[in-house]
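S.K.: sequence and predicted structure are below.
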Amino acid sequence: MSMKAKELKLFFAVGIGGILGALLRYIIAESVSIISFPVGTTIANLMGCFVLAYVTFQPFFKNKLPPAIFTAFTTGLLGSFTTFSTFIAESVLLFEESTAWLILYLPIQILGGVALCFIGAKLAISKE
């Protein structure tokens, strides 16, 4: 397969993964949008942190999946499933609406995300 064909295959794989990740995030956000706190984004971001770390540090995924599938899943699906821009926009909205919600939201997203990345990585490494 030529370099151009490989790049095109990877490009489409990431695009398809991105579409799926965005749709999953939207479904989650819509199904839990019952209070003014951004529960959907929080769930998506925390799940994404854990899964991305697990997949990245678990040798099975890197060694057994074709590069296009691995990249489609990590960069495409998980990249669009988790969303930094929505996290920041919701932080600004919470700041304008309720400082109390913002004080809760920021540590959950940041500390929770880092903690779940560590947990995902540790679990993946322990499975080697």
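M.R.: Sure, I can see it. If you're wondering where the values come from, they're calculated on a predicted model, not measured in any experiment.
S.K.: switch to C-alpha atoms for all contacts and neighbour counts from now on
M.R.: OK.
S.K.: which strands or helices does the helix or strand containing residue 93 pack on?
M.R.: Element membership for residue 93 (DSSP states H and E) is helix 84-97. Secondary-structure packing of helix 84-97 (3 or more C-alpha pairs under 8 Å, 6 or more residues apart in numbering; DSSP states H and E): helix 99-126.
S.K.: adding another structure so you can compare the two:
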Amino acid sequence: MRSSARADPRSAEPRGNPSASPNGPIRASDHPPASAVAVPPREGPHAVAVSWVVALVIGIVGLVQLADLDRRSQEVNTEALVPARQLAEVRRAFLQTRVDALADEMLPKTGPEDVAHQA
């Protein structure tokens, strides 16, 4: 049984000559108007200028935020890390003193004076 639907000749791909279409040669009137394809010349420089302004604003905002980030990281260093480091040094010195005191208790005494602590 044959199909009653026929293929649209305009949808078929041209064969042979690439410049020929199924409906005949390609004419200049077959192309879309230039205004539909390209940006009109009077809007082109405006679009470029707007894109430059947007890029400039993004760059400036990025630099300002980077400077603020640097300032905040310096504040974290001076207000949090340095005191924490100093506190750790005090704790280490305290623990070392405690270990030394316990070690002194474990050393055998040789007489009335402790020989280990004499200079």
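M.R.: Yep, it's here. Quantities reported herein were computed from a predicted structural model and do not represent experimental measurements.
S.K.: quick one: TM-score?
M.R.: With the length set by TM-score structural alignment, normalised by the length of structure 2, the two chains reach a TM-score of 0.26; 38 aligned residues with a C-alpha RMSD of 2.5 Å.
S.K.: what about the helix holding residue 93 of structure 1, distance to the chain center?
M.R.: With C-alpha atoms, centre = their mean, to the nearest Å as the basis, helix 84-97 of structure 1 stands 17 Å off its chain's centre.
S.K.: in that helix, what counts as buried?
M.R.: Under the neighbour-count criterion of 16 or more other C-alpha atoms under 10 Å, helix 84-97 of structure 1 has 87, 90, 91, 94 buried.
S.K.: which of these lies closest to residue 102 of structure 1?
M.R.: For the buried residues of helix 84-97 of structure 1, the minimum distance to residue 102 of structure 1 (C-alpha to C-alpha) is 5.3 Å, reached by residue 94.
S.K.: hmm, that closest one is touching residue 102, no?
M.R.: Yes - using C-alpha atoms under 8 Å, residue 94 of structure 1 is in contact with residue 102, at 5.3 Å.
S.K.: and the next helix or strand past the one helix or strand residue 67 of structure 2 maps to?
M.R.: For residue 67 of structure 2, the host element (DSSP H and E) is helix 44-76. Per DSSP H and E, the first helix or strand lying C-terminal to helix 44-76 of structure 2 is helix 82-106.
S.K.: what's the angle from that next one to helix 44-76?
M.R.: Interaxial angle, helix 82-106 of structure 2 versus helix 44-76 (axes from the mean of the first three to the mean of the last three C-alpha atoms, to 10 degrees): 30 degrees.
S.K.: how about helix 82-106 of structure 2: buried residues?
M.R.: Within helix 82-106 of structure 2, no residue qualifies as buried by neighbour count (16+ other C-alpha under 10 Å).
S.K.: over to stretch 105-123 of structure 1?
M.R.: Neighbour-count burial for stretch 105-123 of structure 1 flags 105, 109, 112-121, 123 (criterion: 16+ other C-alpha under 10 Å).
S.K.: redo those as JSON lines? Include distance to residue 16 of structure 1.
M.R.: Listed next are the buried residues of stretch 105-123 of structure 1 as JSON lines, based on distance: C-alpha to C-alpha, whole Å:
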{"residue": "105", "distance to residue 16 of structure 1": "30"}
{"residue": "109", "distance to residue 16 of structure 1": "26"}
{"residue": "112", "distance to residue 16 of structure 1": "28"}
{"residue": "113", "distance to residue 16 of structure 1": "25"}
{"residue": "114", "distance to residue 16 of structure 1": "27"}
{"residue": "115", "distance to residue 16 of structure 1": "29"}
{"residue": "116", "distance to residue 16 of structure 1": "26"}
{"residue": "117", "distance to residue 16 of structure 1": "24"}
{"residue": "118", "distance to residue 16 of structure 1": "28"}
{"residue": "119", "distance to residue 16 of structure 1": "28"}
{"residue": "120", "distance to residue 16 of structure 1": "25"}
{"residue": "121", "distance to residue 16 of structure 1": "26"}
{"residue": "123", "distance to residue 16 of structure 1": "28"}
